[in-house]
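K.L.:
With the input below, show me the fold.
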Amino acid sequence: MKETRSEALSAGRAVLAIVLIAFFVELLIMQFLPYLGYAHHDTLLFSILDAAILSLVIALPIYWLVLSPINQEYVKRLKAEDQAEEMTHMAITDPLTRIMNRRGITVGLLDAMAQAERYHMPLTIAMADIDHFKEINDTFGHQAGDRVLKDIAALLADALRMPDKVGRYGGEEFLIVLPHTGLVPGRKIVERIRASVSKTSFDLGAKKTRLTISIGVTQFKPGEDLEQLMSHADRALYDAKKGGRNLVVARKSR
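P.N.:
This is a model prediction of the structure:
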């Protein structure tokens, strides 16, 4: 893309140079005709106009033969890149909640694990699950359930810091990735999120109600693979559910 744009700029400068040269050459010829023995009684203004017309006659075919094809190719490539970027974004975005889907957040987590391993930085993850979500769908319908998913996803995304990531891991589960964050501060972050959700009224269509989430938190241990790390988060989430829900449970890697 940069090469095509550079070609267009170079060609444009070349065309402009040709036009300017033609303009000044024609202007000089018109002015020096009397000195060469040719009768020429036109004014300077007419000479300038004549040179401008000649330059335009030269410039138009050059533009259509040189600049126009390059510009069309540039626009074509730009559209192709935009389409490719949009497809990539769609491939890692959950269409309902507009946050990352399972694939997107997993890729983000793998990248965070690699960075934590390489630079010896802490990394904490959290698995959040909406409590009694099946009852919401059964009682109020799937449209109400979809609204709850979208609202909680937005709440999670707004509560996180710039380097943090969140994605819909599946169903009513959300995976939160907290780079450069240890287990203790990570637990405090998700505890604030849990409290914020519990204080929010969610629109279920027929009425508004309060909901809760349970969250399992764990810290990445160097040498762990993705499956091991996720298993610790899942166990912590299970303990939060078993403990009565609307809880945050932290579990250390062994």
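K.L.:
Could you use CA atoms for every contact and neighbour count after this?
P.N.:
Fine.
K.L.:
From Pro95, how far out is the residue most central in space within the chain?
P.N.:
In the chain, the residue lying closest to the centroid (CA atoms, centre = their mean) is His89, at 6.8 Å. Going from His89 to Pro95 by CA to CA, to the nearest Å gives 10 Å.
K.L.:
element containing the residue nearest to the centre of the chain?
P.N.:
Using DSSP states H and E, His89 sits in helix 68-91.
K.L.:
The following helix or strand past that helix: which residues count as buried?
P.N.:
Note on helix 68-91: by DSSP H and E, the next helix or strand toward the C-terminus is helix 102-119. Neighbour-count burial for helix 102-119, counted by 16 or more other CA atoms under 10 Å, picks out Arg102, Arg103, Gly104, Ile105, Thr106, Gly108, Leu109, Ala112, Met113, Gln115, Ala116, Glu117.
K.L.:
Here is a second sequence; please produce its structure as well for comparison:
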Amino acid sequence: MALLHINELYTGETAEIVAINSNCSDTRRLRDMGLREGRMVDMLHFDPLVSHKVVLGLDGTRLAFPLTLAAHIVVRPIKSHFETLRDMANYDQLTGCLNRHAANMILRHEIRRYADQELPLAVLMADIDHFKKVNDTFGHTAGDQILKKFAQVAGSALRRCDMLCRWGGEEFLVLLRGTVEEEAFQIADRIRRRVESITFPPYDACGLLTVSIGSAALLPGGNFEQLVAEADKALYRAKHAGRNRVATISDEC
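P.N.:
Model (predicted):
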């Protein structure tokens, strides 16, 4: 998060003190109050109009001092414990994508909503080709690097309304809102071409990585299980046809 002066925090926010302006003549006074670099403080009250004071919480103690002093304290806001736990529960810690648990809930809701309104929606199932060989050859640390890089590259090919999640292992699922089958195929192929064109660590000059993608569109009366199953079948078809390609369930064998 960006650095702020302490009087820019919201009431209830917690922040880490990063610096106290050493040119301030009252620096000693602030430090005598217990305010120093590395300490965590809570913004309890901020009144710029009447009392012109800031009230902070520090280890269970309330500290009140003028805004003129507060302006010399630079802080970094931090997430609450609840927000940290929520992110850990909903996001894959390696790639930063939504995890399967969170994606399941969002997908079910979005599929019902789009089906009820008879709007187009599609899903892509992407699988990094020969990923086991990468792990066996270069090690799992290298495999982790590839997963992180793949998530960045795939995400760069998507629109703001699309959702990328790590479905499991080297498999990723993409939700494409308001997207018909032809558009879904084009987006999938854009991902495939970007992945194909980039050298992934730890390959360097040793070779390029590829991805196979299955695409499926929501049919009238369709549900979550059917849509994901169709995308998975299309992915298998892409793998069976030689990898590094996009396939749909309607493709001929």
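K.L.:
quick one on the thing from earlier: JSON lines please, covering the buried residues of helix 102-119 of the first structure and showing distance to Ser10 of the first structure.
P.N.:
Output for these, formatted as JSON lines (distance: CA to CA, whole Å):
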{"residue": "Arg102", "distance to Ser10 of the first structure": "45"}
{"residue": "Arg103", "distance to Ser10 of the first structure": "42"}
{"residue": "Gly104", "distance to Ser10 of the first structure": "40"}
{"residue": "Ile105", "distance to Ser10 of the first structure": "43"}
{"residue": "Thr106", "distance to Ser10 of the first structure": "44"}
{"residue": "Gly108", "distance to Ser10 of the first structure": "40"}
{"residue": "Leu109", "distance to Ser10 of the first structure": "44"}
{"residue": "Ala112", "distance to Ser10 of the first structure": "42"}
{"residue": "Met113", "distance to Ser10 of the first structure": "45"}
{"residue": "Gln115", "distance to Ser10 of the first structure": "41"}
{"residue": "Ala116", "distance to Ser10 of the first structure": "45"}
{"residue": "Glu117", "distance to Ser10 of the first structure": "46"}
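K.L.:
Give me the contacts around stretch 104-121 of the second structure.
P.N.:
By CA atoms under 8 Å, 6 or more residues apart in numbering, the surrounding residues in contact with stretch 104-121 of the second structure are 175-180, 217-218, 220-224.
K.L.:
Likewise for stretch 157-169 of the second structure?
P.N.:
Stretch 157-169 of the second structure is contacted from outside by 92, 95, 97-100, 103, 155, 172-177, 187, 190-191, 194, using CA under 8 Å, 6+ apart.
K.L.:
which residue numbers in the first structure go with that stretch?
P.N.:
Aligning stretch 157-169 of the second structure against the first structure (TM-score structural alignment) gives residues 159-171.
K.L.:
Repeat that for stretch 103-111 of the second structure.
P.N.:
Against the first structure, stretch 103-111 of the second structure falls on residues 105-113 (TM-score structural alignment).
K.L.:
Same question for stretch 221-235 of the second structure.
P.N.:
Counting by TM-score structural alignment, stretch 221-235 of the second structure lines up with residues 223-237 of the first structure.
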